[in-house]
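>>> could you work out the structure for the sequence below:
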Amino acid sequence: MPADLNDRLVVAISSRALFDFEEENRVFEQADDAAYMRLQLDRLERPAQPGVAFQLVRKLLAFNTSDAQRDRVEVVLLSRNDPVSGLRVFNSAKHHGTPIERGVFTRGRAPYQYLHALQAHLFLSAEPDDVRAALHAGYPAAQVYPESARASEAHPDEVRIAFDGDAVLFSDEAERVFQTEGLPAFQQHEARKAALPLPPGPFKPLLEALHRLQKASADGSTPMRLRTALVTARSAPAHERAVRTLMHWNITIDEAMFLGGLDKGPFLREFQPDFFFDDQAGHVQSAARHVPSGQVHAAVTRKS
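Below is the predicted model of the structure:
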């Protein structure tokens, strides 16, 4: 019987999101792909250092235990690298004890079209154009900031993931009101529609998959746990619609922070997520000083 990825949380990740290839990438940008390939080949036996999303991947893979009937999480390399450079990525993963078995390497071509075959719930890449294309195709995707702070090691048995609300978990419907009419109109709009669930945003499928993983691991069959947080610029009374939307989806969030425009960075520093997703570049830049962060390009709105 052929292998399949049904009933798994599937994360597709680029080489630069998983490992620190910034020096190699500078060679690519300053020279050409041939120079990049030679450098990667010269360093074939030198393991790359962990990148911004490495700890998230390592922790998610820890949900796969020998006691379970089948793996719950699949991580697949999905990269613009050439296949030879891909050897170094696989070698680095093996060196760091990260069991990744599958990979697709496209040598410069956009790789997002393989997300459908992979049944991916998340795509992480340092290439903004690839992220935008994936979002346009309906897949949760974020541009990682390679310069982000690395994840804290204070919670070795818990995966922590934080999300912005509007244009990430929820659609950008309310965000458009804020951008065009201002805060008072936004507050009135959300108070008036408090009982009406927000349309889903690009990351609802990932949140649903994480919720399933959280419930499946509640039986104690794995030492890993999952903790999620909503970190939003909303404040009362606009908080109510966000909470009611999650209730309508039958999804539980462990923590919610309604910050009313306060800088998210210090709050994320305290929550210590393994990754944070936001659509606003300013919020991501602030968060990246404290935690691993990625931008969900809000110019692309998921059709619900």
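>>> going forward, measure contacts between C-alpha atoms and count neighbours the same way
Will do.
>>> quick one: contacts for the closest residue to N81 other than its chain neighbours?
In space, and not counting its chain neighbours, N81 is closest to R107: 4.8 Å by C-alpha to C-alpha, 6 or more residues apart in numbering. Shown in contact with R107 (C-alpha atoms under 8 Å, 6 or more residues apart in numbering): S79, R80, N81, D82, P83.
>>> run the last query once more with 7 Å
R80, N81, D82 (C-alpha atoms under 7 Å, 6 or more residues apart in numbering).
>>> kindly report the same for S293.
V144, Y145, S148, F275, F276, F277, V284, A287.
>>> can you tell me which of those are in strands?
Mapping the contacts of S293 onto strands (DSSP state E) picks out V144, F275, F276, F277.
>>> list just the nearest of those to V73.
F275 (16.6 Å; C-alpha to C-alpha).
>>> let's see this one next, to set against the first:
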Amino acid sequence: MSVFPDDKLVVAISSRALFNFEEENRIFESGDPQAYMALQLQRMDQPARPGIAFSLIKKLLAFNDTTTQRVEVVILSRNDPVSGMRIFRSGNASGIKLERGVFTQGRSPFRYLHPLRANLFLSVNAEDVREALAAGYPAARVLTESALAGENYPNEVRIAFDGDAVLFSDEAEQVFQQGGLDAFQLHETHKALQPLPEGPFKPLLEALHRLQASGTPAMKIRTALVTARSAPAHERAIRTLMHWKIHVDEAMFLGGLPKGEFLREFEPDFFFDDQTRYVDQAAQHVPAGHVAAGIKNVKKAA
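Predicted coordinates for the structure are as follows:
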């Protein structure tokens, strides 16, 4: 059993983000947890179908080999320990190596991200994601209605990120909300040479960069920045990545165009965005998650 070295990528994920437990969850949401546990026990030897984040997790685990464990996946779930047995069995049947799990039986599990040293938390529970983000962890609410990942790139982990409030802070978005497009463009032009402050997902991008550098020829990482920014505001985003000494493989400055069709062409295993309208667009084509960070989400929560 391995421990977590400093350079290991650790993904904490809920059971419903990794596997399709929607039928079982409907019974739980009906207010009958005992019936839910009985059904999970009844289906103990029936492997669950892949969930929305399954492709991402399976590809990340392909960076491990017999000599080096570069990625660890930990189940972090509000499930009960009985249901946890089925989750581990489903992982084994699907070729997903799971060694660790924390099951809190209805309580929020986000506080365990610290001892797990998690680089990413994926969950279907919006409250857990907000708490994780507030504690400083990259986290996203997985949309279970998303399309599953495509199969055209079996040897690439493909991840797409929005810029402001995801990779970068929402400083520029605040200017846009207060002063409109002209104020935003002027602000970004004047500050083109000044790097943007980091956003909640910068640590994950750094971890992926380290994983790529120490990885295996059998699996590569391909990243994309997919942002509503357009020229001239694109320059500050590019210069910020250069300042961080991190590159992305593709950059799309869409100037407000719908992101879904562009993501359909990129075919990511997962896409992260802070705005629900873009996440909803993306979910029609690719696995998508909502990052509840920045001023847009503060307003929604108020």
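>>> TM between them?
Overlay of the two chains. TM-score (TM-score structural alignment, normalised by the length of the second structure): 0.96; 296 aligned residues with a C-alpha RMSD of 1.4 Å.
>>> out of the contacts of S293 of the first structure, which is most surrounded?
When neighbours are counted by other C-alpha atoms under 10 Å, V144 leads the contacts of S293 of the first structure with 31 neighbours.
>>> map that one onto the second structure.
Using TM-score structural alignment, the equivalent of V144 of the first structure in the second structure is V142.
>>> its match contacts N125, doesn't it?
No: using C-alpha atoms under 7 Å, V142 of the second structure makes no contact with N125, being 8.1 Å away.
>>> out of the contacts of R107 of the first structure, which one sits closest to E208 of the first structure?
For the contacts of R107 of the first structure, the nearest to E208 of the first structure is R80 (28.3 Å; C-alpha to C-alpha).
>>> sorry, back to before: by neighbours, which of the contacts of R107 of the first structure wins?
In terms of neighbour count, N81 stands highest of the contacts of R107 of the first structure at 25 neighbours, by other C-alpha under 10 Å.
>>> any idea how far the residue mapped onto that residue from the second structure is from L18 of the second structure?
N81 of the first structure maps onto N79 in the second structure, with residues paired by TM-score structural alignment. Distance, N79 of the second structure to L18 of the second structure, by C-alpha to C-alpha, to the nearest Å: 13 Å.
>>> could you do L133 of the second structure as well?
Distance, L133 of the second structure to L18 of the second structure, using C-alpha to C-alpha: 20 Å.
>>> who has more neighbours, these two?
Just comparing L133 of the second structure and L18: by other C-alpha under 10 Å the higher neighbour count belongs to L18, 28 against 20.
>>> so the more buried one makes contact with F54?
Yes: L18 of the second structure is in contact with F54 according to C-alpha under 7 Å; the separation is 5.0 Å.
>>> E151 of the second structure maps to what in the first structure?
By TM-score structural alignment, E151 of the second structure lines up with E153.
>>> what do you get for D273 of the second structure?
Aligning on TM-score structural alignment places D273 of the second structure opposite D278 in the first structure.
>>> ok, that match - contacts?
Listed by C-alpha under 7 Å, 6+ apart, the contact set of D278 of the first structure reads F163, D164, V168, V284, G294, Q295, V296.
>>> out of the residues you listed, list just those in strands.
Reading strands off the contacts of D278 of the first structure with DSSP E, I get F163, G294, Q295.
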